[in-house]
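Novice: Starting from these lines, generate the structure:
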Amino acid sequence: MYFSKALVLAFAASALAMPTQDTKPQKRAGVLTATTYDNFQVSDGVAGNALAEVNANFPIDQNDLAGVDANDLAIILAARVTAEDAETGTGGFNDAIDAAGSSTTAGKALQVGKIKNKVLKLQLEVLGLQIQQAQTGEDNSDKIAAEQTKLNTNIKLDEAAAGQTSQSIDFSGNDDPSN
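Specialist: Model prediction:
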């Protein structure tokens, strides 16, 4: 069987025109917008689904962490700091629980909210470390494992309290990386 030169050239041209697989991670446009703690906190409502609530507020494609936008990473890191401040800082959950009394109805709802806030803080910590590792190649495995253990503990506490009232705090803070 003989192929004409035109047919061979057509096959060659189509092969050259085919897309090639690029092994470099593709950066995606940012999906997060800086906002106040009140808008990204997950402590209101009821317990039982804190991790899903966090992931809904921070919808990062966890299958392509190397492609996460730099500003999204900065927002995640800033939100983690704010969530920690909301737990332990002045006017945070610890102060609110002390003021309400841990055995009161209000104190118990605040304690449930604090656990949900810990899920927020720890999920953002793990996510930030994973993104940094994927983007820089820096080995964060030990840190990730330690924080994941804490996260898993708090997820279990949240799930065990499923349906219980959860109360947030009035806390001033944001996830704006420029602050």
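Novice: going forward, measure contacts and count neighbours with C-alpha atoms only.
Specialist: Will do.
Novice: Please list all residues in contact with the spatially most central residue of the chain.
Specialist: For the chain, L124 is the residue whose C-alpha lies nearest the centre (Cα atoms, centre = their mean; 4.1 Å). Neighbour list for L124: 76-77, 79-80 [criterion: Cα atoms under 8 Å, 6 or more residues apart in numbering].
Novice: Check A134 too.
Specialist: Going by Cα under 8 Å, 6+ apart, A134 touches 65-66.
Novice: go with 10 Å
Specialist: A134 makes contact with 25, 64-68, 128, 140, according to Cα atoms under 10 Å, 6 or more residues apart in numbering.
Novice: Over to I75?
Specialist: Neighbour list for I75: 32-35, 58, 81, 124, 128, 174-178 [criterion: Cα under 10 Å, 6+ apart].
Novice: How about I131?
Specialist: I131 neighbours (Cα under 10 Å, 6+ apart): 60, 62, 64-70, 73, 125, 137, 140.
Novice: G173: neighbouring residues, count only.
Specialist: G173 is flanked by 18 other residues according to other Cα atoms under 10 Å.
Novice: Please read the previous query as pertaining to K156.
Specialist: K156: 14 surrounding residues under other Cα under 10 Å.
Novice: which element is it on?
Specialist: helix 141-160 (DSSP states H and E).
Novice: buried set for that helix?
Specialist: 144, 147-148, 150-151, 154-155, 157-159 (16 or more other Cα atoms under 10 Å).
Novice: out of those residues, who's nearest K116?
Specialist: In terms of Cα to Cα, no member of these lies closer to K116 than D158, at 6.4 Å.
Novice: Here is the second sequence; please produce its structure so I can put it next to the first one:
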Amino acid sequence: MRFTLSLIAACAALVNAGVFTQKTFNDISISGGVAGNAQNEALAVFSALDTNNLANVDKDDLDFLNSVNKICNEAEKGAFNEAIDAASGEQADALQRGKIKNKILKLTATVLKLQAQAAQGQDVQDKLQKEQTKLNKNIQTDEDEAGKPSTALSFDATTN
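Specialist: This is a model prediction of the structure:
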């Protein structure tokens, strides 16, 4: 009997374990390629998450989503802003499109985290609405630049 209960508990822990593993910024970056499809590219990064069952998102996955936000912010400040300031013309424009795609990745992670927290009963509606508005604005900017080159930058950061 004791063995059976232990086995059931172990299986339950596996079912509730997080779906994400530690990744580097470069592993999850969507900044390269072309503009116009960043929303789908960002959603693909988080495709392991069951968005139909956000009430059961594991704390480790919430932490992962939060850390994606953090490293994308760091890349924006420590790589994209500096590179854009140093560039001009189409090079600067392509870097800016990469920065927008990075923002979409960051904000998608944040919105997913907040949606999961809301589904778990936390009062995050105001913050969720604010972040969703930012995400929508950046998605529109990306779509307005569809088909134009987007430059990715390497950045040394890792998720939790």
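Novice: After superposition, what's the TM-score here?
Specialist: Here the superposed chains carry a TM-score of 0.86, computed using TM-score structural alignment, normalised by the length of structure 2; 145 aligned residues with a Cα RMSD of 1.3 Å.
Novice: follow-up on the earlier one: write a ChimeraX command that selects only the buried members of the contacts of I131 of structure 1.
Specialist: In ChimeraX, this line selects whichever of the contacts of I131 of structure 1 come out buried by 16+ other Cα under 10 Å:
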select :60,65,66,67,68,69,70,73,125
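Novice: now, which of the contacts of I131 of structure 1 lie within helices?
Specialist: Among the contacts of I131 of structure 1, the members falling in helices (DSSP state H) are 70, 73, 125.
Novice: Counterpart of the second one over in structure 2?
Specialist: Under the alignment (TM-score structural alignment), L73 of structure 1 maps onto L62 of structure 2.
Novice: show me where structure 1 has strands.
Specialist: Along structure 1, counting by DSSP state E, strands occupy 45-46, 165-166.
Novice: With adjacent residues omitted, what lies nearest to I76 of structure 1?
Specialist: Nearest residue to I76 of structure 1, sequence neighbours excluded (Cα to Cα, 6 or more residues apart in numbering): L124, at 6.0 Å.
Novice: Quick one: map the one you found onto structure 2.
Specialist: Checking TM-score structural alignment: L124 of structure 1 goes with A109.
Novice: what sits against the aligned partner of N37 of structure 2 in structure 1?
Specialist: When structure 1 is aligned by TM-score structural alignment, N37 of structure 2 is paired with N49. Residues in contact with N49 of structure 1 (Cα under 10 Å, 6+ apart) are 42, 116, 119, 155, 158-159, 161-163.
Novice: and these, which two are the farthest apart?
Specialist: Applying Cα to Cα across the contacts of N49 of structure 1, the maximum distance is between V119 and G163, 16.4 Å.
Novice: When those two are compared, which one has more neighbours?
Specialist: Neighbours were counted for V119 of structure 1 and for G163 using other Cα under 10 Å; V119 has more, 30 against 13.
Novice: list the contacts for Q130 of structure 1?
Specialist: Q130 of structure 1 neighbours (Cα under 10 Å, 6+ apart): 62, 65-66, 124, 136-141, 143-144.
Novice: coming back round to it: out of the contacts of I75 of structure 1, give me the one that has the most neighbours.
Specialist: Within the contacts of I75 of structure 1, most neighbours by other Cα under 10 Å means L124, with 26 neighbours.
Novice: That residue and F58 of structure 1: what is the separation?
Specialist: 9 Å (Cα to Cα, to the nearest Å).
Novice: intersection of neighbour lists for the two?
Specialist: With Cα under 10 Å, 6+ apart as the test, L124 of structure 1 and F58 both reach 75-76, 79.
Novice: Adding distance to G107 of structure 1, write those out as CSV.
Specialist: Compiled in CSV, the shared contacts of L124 and F58 of structure 1 are given as follows (distance: Cα to Cα, whole Å):
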residue, distance to G107 of structure 1
I75, 30
I76, 29
A79, 24
